[in-house]
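J.: Coordinates only, no sequence provided:
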């Protein structure tokens, strides 16, 4: 296959895998620990990755089956070979020069030839061609004219996962027998990755109560309050953390038409400490809304926090109505998602925590760990006893709660 055709075919398969999931380059890149621009270059054919592992993780994340992953790997191998610079021509073996004479090898059955008086003995070169995973030309004693071995890439660049470089000579055979494995030339067999969970989710964690009320803790005086939609960027720039409460919205849906049953929602606190001695900055106070959404309430000050489902309330009509709490088990599909709103509160703890969602579908079950948008744990810190400030929009300055008329 021509060079450009091999690369384009690989890029087409990567684009097809990404299209199965529907998430953006940035969202998938965060899961794979690569930048969005890097992932885009793989899909456009501008770059062929050095290692197949990142593409294989993308395929697993997007729900590709074993046959599709195998075809993707074969295409990557062709594209990698096409992008690799040609191997340099081997240098000719130098002819014999002046020096001590070499002792000819003795024929079988004849008496050994005495070593010359100069003391230069001929040392046989190790048989590197018999070592699994090693090419002729690797290591001392190999000839310069050794060609590429079938099943291994030619040239100087080799796949990191395609060589066994820890053993030499007969030690490789002994190690293989001792460990009970068979070392084959070329790519080492890796265990099959478990299939991905049959559900996907997105997270928003910088929500404000009714779209306006929220408190952050910050070590230094922050900029003026942002619009709610810019809260994450503002808090990151100010080094601020959620004060007293974190509101998290998790949108969950299945990957296909088959139903995925959500069995339960749990809270896992991974770190506790005393709240930092920072001041509390209130975005706005006293705002209200006609609808209180149903939610899960979490008391992070308890030794073992539990997510408790609570009803919501809609007061927008002439007669208010209750919004029933989410009741597990609860089924979702690709066409019928569910939103889970979690309100986690603390007065005395600087808590880092995750959500864990239990699921079952088509004879399988499992638990997915849900963290912040960047994969880190959520963080909520108490504000008890901390100086509190509100923003004076007329004076364009932060002032104490008593000066602003805010209390509590």
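T.: Now that the structure is in, tell me what you want to look at. The structure displayed is predicted, hence computed values, not measured ones.
J.: okay, CA-based contacts and neighbour counts for the rest of this
T.: Fine.
J.: Pull up the gap between the residue nearest to residue 322 when sequence neighbours are not counted and residue 321, please.
T.: Closest residue to residue 322 apart from its sequence neighbours, by C-alpha to C-alpha, 6 or more residues apart in numbering: residue 313 at 4.6 Å. Look at residue 313 and residue 321: by C-alpha to C-alpha, to the nearest Å, they are 6 Å apart.
J.: Those two: who's more crowded?
T.: Using other C-alpha atoms under 10 Å as the criterion, residue 313 and residue 321 rank with residue 313 on top: 16 against 13.
J.: after the helix or strand harbouring that one, next one along is what?
T.: Element membership of residue 313 [criterion: DSSP states H and E] is strand 312-314. As assigned by DSSP H and E, the chain's next helix or strand after strand 312-314 is strand 321-323.
J.: and after that next one, which helix or strand comes next?
T.: Moving toward the C-terminus from strand 321-323, the next helix or strand (DSSP H and E) is strand 330-332.
J.: Next SSE downstream of that next one?
T.: Immediately after strand 330-332, counting by DSSP H and E, sits strand 338-345.
J.: which residues sit against that following strand?
T.: With C-alpha atoms under 8 Å, 6 or more residues apart in numbering as the test, strand 338-345 has contacts from 244-253, 293-301, 307, 326, 332, 380.
J.: what about 7 Å?
T.: When contacts are defined by C-alpha atoms under 7 Å, 6 or more residues apart in numbering, strand 338-345 is touched by residues 244-253, 295-300, 332.
J.: Buried ones only from those, please, as a ChimeraX command.
T.: With 16 or more other C-alpha atoms under 10 Å as the criterion, this ChimeraX line picks the buried residues out of the contacts of strand 338-345:
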select :244,245,246,247,248,249,250,252,253,295,296,297,298,299,300,332
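J.: Show me the contacts of strand 338-345 that map onto strands.
T.: Those of these mapping onto strands are 245-253, 295-299, 332, per DSSP state E.
J.: And here is the other one:
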């Protein structure tokens, strides 16, 4: 009996065991020791413990940092959308363009007997490449520009960069025709490559006999509202290598695109003093004939 009374006096005031204390009371933090057993699951961390884990430096998380997709990649494996930092313009460039569709000169370092008949304008590129031909006196560059979306893009400036200047090339000038009539409905710019600082000036055009006044930049383009620019660069005194820069602005962003001949500068050479031929009839045969210029 004395042993029993001693045991009861060691219990809390109401005689209950200590593990029955309310977990919400202060007694747990002050006197209660946590009980663990092999069958009890580990507690799930709450939002607070997650925040602490993310800021811990002892063991970095294995989960990679999420980044924006690359311009040519799509998170779903499909076609990627254009990034906001991309150029909002699409353009094509053609440099084998003849005045009014039929008049142009090339400088070729071959005698007339080794030069084939002139091609139609649409085949001028392969023909000129095969002959090693260089634009004589002028180069016409046609630039078709439009936006990639319905959002307007403003073309703000067109600049000329001359990167090479030498004496005109030797050889023979071959005229593609004696001249012809036609129409010109593009936005037309003229460049004098003989100037120390060539500038692209807007000039008037013609559409089936109706004059088109010169309209200076800026122009506005979109996917449904393209523009066609025709730049005519001329020289009498040099063999010039050059390219163009087109400035744009859209939704608070600005940029510049380079317009060149597939990664190379355009080349234009003067023809003053060179023998000049056109393809005509002589003694009943079609052949290269001196123009008498």
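T.: Received the coordinates, thanks. Quick caveat: nothing in here was measured; it's all calculated off a predicted structure.
J.: Got a TM-score for the two of them?
T.: The TM-score (TM-score structural alignment, normalised by the length of structure 2) is 0.69; 217 aligned residues with a C-alpha RMSD of 2.3 Å.
J.: any idea how far the residue nearest to residue 322 of structure 1 lies from residue 295 of structure 1?
T.: In terms of C-alpha to C-alpha, residue 313 of structure 1 sits 11 Å off from residue 295 of structure 1.
J.: Residue 180 of structure 2 -> structure 1?
T.: In structure 1, the residue paired with residue 180 of structure 2 according to TM-score structural alignment is residue 287.
J.: Count the residues that sit near that match.
T.: 10.
J.: again, but for residue 238 of structure 1
T.: Residues lying near residue 238 of structure 1 (other C-alpha under 10 Å) number 17.
J.: Can you tell me what it aligns to in structure 2?
T.: Under the alignment (TM-score structural alignment), residue 238 of structure 1 pairs with residue 131 of structure 2.
J.: and that match, what does it touch?
T.: Counting by C-alpha under 7 Å, 6+ apart, the residues that residue 131 of structure 2 touches are residue 108.
J.: next one: the one 3 residues further on
T.: When the contact criterion is C-alpha under 7 Å, 6+ apart, the partners of residue 134 of structure 2 are 106-108, 267-269.
J.: mind running it again at 10 Å?
T.: 105-109, 128, 169, 173, 239, 266-270 (C-alpha atoms under 10 Å, 6 or more residues apart in numbering).
J.: from those, which is closest to residue 117 of structure 2?
T.: Of all these, residue 117 of structure 2 sits closest to residue 128, with 11.4 Å by C-alpha to C-alpha.
J.: what about that closest one, which SS state?
T.: Here residue 128 of structure 2 takes the helix state, with states given by DSSP: H, G, I helix; E, B strand; the rest coil.
J.: Surely it and residue 104 touch.
T.: No - contact criterion C-alpha atoms under 10 Å: residue 128 of structure 2 and residue 104 do not qualify, at 11.6 Å.
J.: the strands in the stretch 151-293 of structure 2, which residues?
T.: 153-166, 172-175, 187-192, 201-203, 205-207, 210-212, 219-221, 227-234, 239-250, 253-259, 266-269, 276-282, 285-290 (DSSP state E, counting those that start in this stretch).
J.: What ranges does the stretch 1-150 of structure 2 have for its helices?
T.: Along the stretch 1-150 of structure 2, the segments classed as helices by DSSP state H, counting those that start in this stretch run 2-9, 26-30, 47-55, 124-131.
J.: before we move on, back to that, residue 242 of structure 1 versus the match of residue 180 of structure 2, what's the distance?
T.: Distance, residue 287 of structure 1 to residue 242 of structure 1, by C-alpha to C-alpha: 18 Å.
J.: now residue 348 of structure 1
T.: 13 Å.
J.: Of those two, which one has the most company?
T.: Taking neighbours as other C-alpha under 10 Å, residue 348 of structure 1 and residue 242 compare with residue 242 leading, 25 against 18.
J.: Report the contact partners of that one.
T.: When contacts are counted by C-alpha under 10 Å, 6+ apart, residue 242 of structure 1 touches 205-206, 214-218, 235, 280-281, 345, 350, 378-383.
J.: same thing but 7 Å
T.: Going by C-alpha under 7 Å, 6+ apart, the list of residues near residue 242 of structure 1 reads 215-217, 379-381.
J.: Can you find the partner of residue 285 of structure 2 in structure 1?
T.: Counting by TM-score structural alignment, residue 285 of structure 2 lines up with residue 395 in structure 1.
J.: Quick check: the gap between its match and residue 215 of structure 1.
T.: 20 Å.
J.: Pick out whichever of the two has more residues nearby.
T.: The residue with more neighbours, out of residue 395 of structure 1 and residue 215, is residue 215; 24 against 8, by other C-alpha under 10 Å.
J.: From what I see, the more buried one and residue 279 are in contact.
T.: No - using C-alpha atoms under 7 Å, residue 215 of structure 1 is not in contact with residue 279; the gap is 10.1 Å.
J.: quick one, which of the strands of the stretch 151-293 of structure 2 is nearest to residue 9 of structure 2?
T.: Residue 9 of structure 2 lies closest to strand 253-259 among the strands of the stretch 151-293 of structure 2, at 83.8 Å (C-alpha to C-alpha).
J.: Please name every helix or strand in contact with the closest one.
T.: strand 239-250 (3 or more C-alpha pairs under 7 Å, 6 or more residues apart in numbering; DSSP states H and E).
J.: equivalent range in structure 1 for the strand it packs on?
T.: Using TM-score structural alignment, strand 239-250 of structure 2 pairs with 350-361 in structure 1.
J.: Average offset of that stretch relative to structure 2?
T.: Here the mean offset of stretch 350-361 of structure 1 against structure 2 after fitting is 0.6 Å, by mean C-alpha distance after the TM-score superposition for structure 1.
J.: Just the residues contacting that stretch, thanks.
T.: 259-275, 365-371, 377-382.
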